[in-house]
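J.: predicted model, plus sequence, below.
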Amino acid sequence: MTAIDLQPVSVAIRPARRLTQLLAGLALYGASMAMMTRAGLGLAPWDVLHEGLARWTGLSFGTVVAIASVGVLLLWIPIRQRPGVGTVLNVLVVSVTVDLVRAVLPEQHALGWRLTLMLGGVALNAVATASYVGARLGPGPRDGLMTGLAARNTWSVRVVRTAIELTVLVAGWFLGGTVGAGTVIYAVAIGPLTQALLPHVAWRRSR
């Protein structure tokens, strides 16, 4: 598959359509996170940490996501990463949406529904990731940290991402976050699914 340039594009290029795509992607991302938390079969690495912190602090899941996002953004300073409008909206929209969806989506106990929520959450997360990344209005806090560290070292993005996600996964597990089949399925599936979807939604300078 041909590599896609995902550096930010000028906001002057179709701003309304790209902003709509960005907001839809971020809202779906928050919904997918909520689905996986309600499934209780394992979370994405960062969400294992978020859940663990939420249990220890008593704060809502979305509030912890927002606080963690701001903390990650502070790590951008020494690596001289610059946020975009998508970066700021990522913090706000995802944290609000995940709490809203969790409020209306009860925890499931039947295995069939739990599996449906888990698999649906992983698939929706891929659609959401491709949508908001493809809008090219700035990376999310965690994505920017990974690409920023990789750009300023000799490591590949894959190595940096693996190291960071293993670190937050272990930390979240020690704090009581849920690790399970969903964690493994997410780790295996999210990359290929997102890569397959990106060519269909990524904005280019000539689009």
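T.: Alright, I've got the coordinates.
J.: make it CA atoms for all contacts and neighbour counts henceforth
T.: Fine.
J.: hang on, Ala31 packs against Thr97?
T.: Yes. The pair Ala31 and Thr97 qualifies as a contact (Cα atoms under 8 Å) at a distance of 6.3 Å.
J.: more neighbours: the two, which one.
T.: Summary of the neighbour comparison: Ala31 and Thr97, criterion other Cα atoms under 10 Å, with Ala31 having more neighbours (26 against 21).
J.: so who does the more buried one touch?
T.: With contacts taken as Cα atoms under 8 Å, 6 or more residues apart in numbering, Ala31 has the following neighbours: 97-98, 101, 121.
J.: where along the protein do the helices fall?
T.: Taking DSSP state H to define them, one finds helices in the chain at 15-39, 45-57, 61-74, 76-79, 85-104, 111-134, 141-151, 157-174, 181-201.
J.: would you turn the contacts of Ala31 into CSV with distance to Gly25?
T.: Shown next, in CSV, are the contacts of Ala31 (distance: Cα to Cα, whole Å):
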residue, distance to Gly25
Thr97, 11
Val98, 13
Val101, 15
Gly121, 13
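J.: closest one of the residues you listed to Ser131?
T.: Ranking the contacts of Ala31 by separation from Ser131, with Cα to Cα as the measure, puts Gly121 on top at 15.0 Å.
J.: quick one: the closest one from Ala16, how far?
T.: Using Cα to Cα, to the nearest Å, one obtains 27 Å as the distance from Gly121 to Ala16.
J.: these two: which is more packed in?
T.: Between Gly121 and Ala16, counted using other Cα under 10 Å, Gly121 has the larger neighbour count: 27 against 11.
J.: does that one really touch Met36, like I thought?
T.: Yes. Counting by Cα under 8 Å, a contact exists between Gly121 and Met36, whose distance comes to 5.5 Å.
J.: this is the comparison structure:
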Amino acid sequence: MKKTILGFIRLFIGYFVCAIGMVMTINANLGVSPWDVFHQGLGNVFNLPIGRASIIAGFIIIFIDIYFGQDIGWGTIFNMIFIGIFVDFLMLNRLIPIFNGFFPSLIMMLLGMLVLGYGCYIYIGAGFGAGPRDGLMVVLTKKTNKSVRFVKNSLEIIAIIIGYFLGGSVGMGTAIMSIAGGYFFQFAFKTVKFNVAEVNHRYIKEDIRFLKDKFIAVEKGEV
């Protein structure tokens, strides 16, 4: 129980760090992130705000994860909900500064990508499953034996292309993040000697199986 509680604490710390990194890239004002280009495009098609489009995209990507064999954990579900909540909290309370100059904004964006990489390390390492997009990165890293950098860059470039043709906006920062994002993630993971392919996650199906076995044991009078 203590291990589980500490794991969930780590999970939510990771989400908060990810939210800080995301807000840093947003406040840099150099262009939305690659996935947000996709969310914008999806929102344009279905006339939805970007936050709701992001949730819908998350559900779609979960099904893609399952297709490729990536199991779903509680962390996958919580990721879609709480990172958005933390992002709104940081932005509404203006806890992270906004820069208008090009070079301060560029530094903010680059640091944001690095912070986001460490945030992903913290929450994925908790072992409750990766978020929908990170889960796709993890399962494709395992299946292709390619580097995190290569897989992440490839996914984000695809997201930009689809999002652009759906009407999403692309800025200079978007291009930088799509190219450099994978390098920053790989650097962050290497500094803490973290290999996403070696993480043993606890998935929802395992908890359901555990509860089912407990229920059967109670019915048989074995507990």
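T.: Now that the structure is in, tell me what you want to look at. Computed from a predicted model, the values in this text were never measured in an experiment.
J.: work out the TM-score between the chains.
T.: Once the chains are laid over each other, their TM-score by TM-score structural alignment, normalised by the length of the first structure reads 0.73; 190 aligned residues with a Cα RMSD of 3.2 Å.
J.: how far away is the alignment partner in the second structure of Thr97 of the first structure from Thr76 of the second structure?
T.: Thr97 of the first structure maps onto Phe86 of the second structure when the alignment is built from TM-score structural alignment. In this structure, Phe86 of the second structure and Thr76 of the second structure are separated by 16 Å, where distance is defined by Cα to Cα.
J.: Lys3 of the second structure now?
T.: According to Cα to Cα, Lys3 of the second structure and Thr76 of the second structure sit 19 Å apart.
J.: what's the answer for Ile179 of the second structure, then?
T.: Shown here: Ile179 of the second structure relative to Thr76 of the second structure, a distance of 25 Å by Cα to Cα.
J.: the more surrounded of those two?
T.: More neighbours sit around Thr76 than around the other of Ile179 of the second structure and Thr76, counting by other Cα under 10 Å; the figures are 24 against 19.
J.: contacts only, for that one.
T.: Each residue near Thr76 of the second structure by Cα under 8 Å, 6+ apart is listed here: 128-132, 135.
J.: so what does it match up with in the first structure?
T.: Checking with TM-score structural alignment, Thr76 of the second structure has Thr87 as its match.
J.: from what I can see Gly69 of the second structure touches Val139, true?
T.: Yes. With contacts counted by Cα under 8 Å, Gly69 of the second structure reaches Val139, the gap being 7.3 Å.
J.: of the two, which one has the most company?
T.: Between Gly69 of the second structure and Val139, counted using other Cα under 10 Å, the more crowded position is Val139 (21 against 13).
J.: aligned to that one, what sits in the first structure?
T.: When the two structures are superposed using TM-score structural alignment, Val139 of the second structure falls opposite Gly148 in the first structure.
J.: I figured that match hits Ile77, correct?
T.: No. Using Cα under 8 Å, Gly148 of the first structure is not in contact with Ile77, being 10.2 Å away.
J.: mean deviation of stretch 53-60 of the second structure from the first structure?
T.: For stretch 53-60 of the second structure, the mean distance from the matching residues in the first structure following superposition reads 1.7 Å, by mean Cα distance after the TM-score superposition for the first structure.
J.: so where in the first structure does that stretch end up aligned?
T.: The aligned range for stretch 53-60 of the second structure in the first structure is 64-71, by TM-score structural alignment.
J.: how far out from the middle of the chain is the matching stretch?
T.: Taking the mean of its C-alpha atoms, stretch 64-71 of the first structure sits 12 Å from the chain's own mean (Cα atoms, centre = their mean, to the nearest Å).
J.: ok, and for that stretch, which residues are buried?
T.: Of all the residues in stretch 64-71 of the first structure, those buried under the rule 16 or more other Cα atoms under 10 Å are 64-66, 68-69.
J.: relative to Arg114 of the first structure, which of the residues you listed is nearest.
T.: Checking the buried residues of stretch 64-71 of the first structure against Arg114 of the first structure with Cα to Cα, the nearest one is Val65 at 22.6 Å.
J.: quick one: residues contacting that closest one.
T.: Contacts here follow Cα under 8 Å, 6+ apart; on that basis Val65 of the first structure touches 50, 91, 94-95.
J.: those into TSV, with extra columns for distance to His200 of the first structure and neighbour count?
T.: Supplementary listing: these in TSV, determined by distance: Cα to Cα, whole Å; neighbours: other Cα atoms under 10 Å:
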residue	distance to His200 of the first structure	neighbour count
His50	31	30
Val91	25	22
Val94	23	24
Ser95	26	26
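J.: for these, which one is nearest Gly112 of the first structure?
T.: Within the contacts of Val65 of the first structure, distances to Gly112 of the first structure taken as Cα to Cα reach their minimum at His50, with 25.3 Å.
J.: how near is the closest one to Ala66 of the first structure?
T.: Relative to Ala66 of the first structure, His50 of the first structure is positioned 10 Å away (criterion: Cα to Cα).
J.: and Asn125 of the first structure, by the same measure?
T.: 18 Å.
J.: lovely, talk soon.
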